[in-house]
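Student: coordinates only, sequence not included:
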């Protein structure tokens, strides 16, 4: 067939080529459009996530204290643990942690009670309490047990490195069967006294 305008026959398959070209062009346009839409959606989603922030709620102080208790096998936020060898551990979990505590809020003071050779109940020098821990000074409370009557003494605050006689708090000048550490507090007392509480002052 001769083209009326040009007087020449059109090349073969011209119509099909035009249809194919239009299809390819349309497909490319659709792909570009879809890509733009996907990019816009991703940008909006990222903005939403930025505004929302972290979906995980911040833990409460009570939850963090409980985690500390579980980690250190404690039955409560404060606990007094006495062993058969005369060692008493005063452990605590607090949040926020004090400057002297571990990062998880755990803190412990150890009191080791040792018998003093040659001591007597009449002179009140039968036992030495060796106090160690992270404290700059310690607040100690004792119980006094006489004939089944138990009383709590007033708290006393003492610094590491001291050797004192309880309850007068006079300096102890007697001999000791051990060499105290520089950061160790030593409290001498009779059998009727027993440490009941120890905290950082």
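Tutor: Happy to help now that I have it. If you're wondering where the values come from, they're calculated on a predicted model, not measured in any experiment.

Student: Only C-alpha atoms from now on, for both contacts and neighbour counts.
Tutor: OK.

Student: And for stretch 122-135, what's in contact with it?
Tutor: When contacts are taken as C-alpha atoms under 8 Å, 6 or more residues apart in numbering, the neighbours of stretch 122-135 outside the stretch itself are 100-101, 107-120, 160, 165, 180, 183-191, 200-201.

Student: Show me what the host helix or strand of residue 44 is packed against.
Tutor: When secondary structure is defined by DSSP states H and E, residue 44 falls within helix 14-52. Contacting helix 14-52 under the criterion 3 or more C-alpha pairs under 8 Å, 6 or more residues apart in numbering; DSSP states H and E is no other helix or strand.

Student: Show me the contacts of stretch 122-135 that map onto helices.
Tutor: The helices, defined by DSSP state H, take in nothing from the contacts of stretch 122-135.

Student: Now, of those, which are buried?
Tutor: Among those, those buried by neighbour count (16 or more other C-alpha atoms under 10 Å) are 101, 107-116, 160, 165, 183-191, 200.

Student: dropping in the other structure now:
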């Protein structure tokens, strides 16, 4: 090869290069055509995976939070609730009714997540407030387990007590949540829960704030 021909094939000295010539040592991802090809390939793979998932499982489901919200709203409409959790003290004297729509439905609730808990208060076995058992709260519900929250009157300031959790047939005290057992036949006759009931022993310093199924 003669020198003139070799000289003609060299890059121009002004830094420009001929059309179509690839720059020497340029990284792969810095080449526009290569980068577009790579991105397009990744998008294609993702689209294929989504298509396979939809084909086998059906359309993608809404987020869990949205599904729960829709279920609760439908339950509220069906049962005439203005709020998901309602407390009604204006019914039978001495009885507080708690109505709730929740999702997923707890054990014992209706299929749409609706629950009712009725709490009736009457005289307990205690002879003084210090015993903490002058009030018996009879809890009726179809739920397997319930949680009751009381407010304790501490010198005019109400403080939330620890939740009291009950299963059907149980008798517990608000103070400490311990199981209470009748000491004699008279107490057993007056304070034995029925099939769908449980009982909470408290006193006048406790005010029932909420009840829900677990």
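Tutor: That came through fine. Quantities reported herein were computed from a predicted structural model and do not represent experimental measurements.

Student: coming back round to it: where does the helix holding residue 44 of structure 1 end up in structure 2?
Tutor: The alignment of helix 14-52 of structure 1 onto structure 2 (TM-score structural alignment) covers no residues at all.

Student: got the buried residues for the next helix or strand after that helix?
Tutor: Later in the chain than helix 14-52 of structure 1, the nearest helix or strand by DSSP H and E is helix 61-71. Along helix 61-71 of structure 1, these residues count as buried under the neighbour rule (16+ other C-alpha under 10 Å): 64, 65, 66, 67, 68, 69.

Student: With stretch 168-188 of structure 2 instead?
Tutor: If you call a residue buried by 16+ other C-alpha under 10 Å, then stretch 168-188 of structure 2 has these buried ones: 168, 170, 171, 172, 173, 174, 175, 177.

Student: residue in structure 1 matching residue 160 of structure 2?
Tutor: Residue 160 of structure 2 maps onto residue 152 in structure 1, with residues paired by TM-score structural alignment.

Student: Please name the nearest non-neighbouring residue to that match.
Tutor: In space, and not counting its chain neighbours, residue 152 of structure 1 is closest to residue 143: 4.5 Å by C-alpha to C-alpha, 6 or more residues apart in numbering.

Student: residue in structure 2 matching the one you found?
Tutor: Residue 143 of structure 1 is assigned residue 151 in structure 2 as its aligned equivalent, the criterion being TM-score structural alignment.

Student: mind checking which helix or strand its match is in?
Tutor: According to DSSP H and E, residue 151 of structure 2 maps onto strand 145-154.

Student: try residue 42 of structure 2
Tutor: Secondary structure assignment for residue 42 of structure 2, by DSSP H and E: helix 32-57.

Student: thinking again about what came up before, farthest pair in the buried residues of stretch 168-188 of structure 2?
Tutor: When those are compared pair by pair using C-alpha to C-alpha, the farthest-apart members prove to be 168 and 175, with a separation of 19.2 Å.

Student: how close does the closest residue to residue 179 of structure 2 other than its chain neighbours get to residue 47 of structure 2?
Tutor: Of all residues beyond its chain neighbours, the one nearest residue 179 of structure 2 is residue 172 (4.3 Å), with distances taken as C-alpha to C-alpha, 6+ apart. Taking C-alpha to C-alpha, to the nearest Å as the measure, residue 172 of structure 2 and residue 47 of structure 2 are separated by 58 Å.
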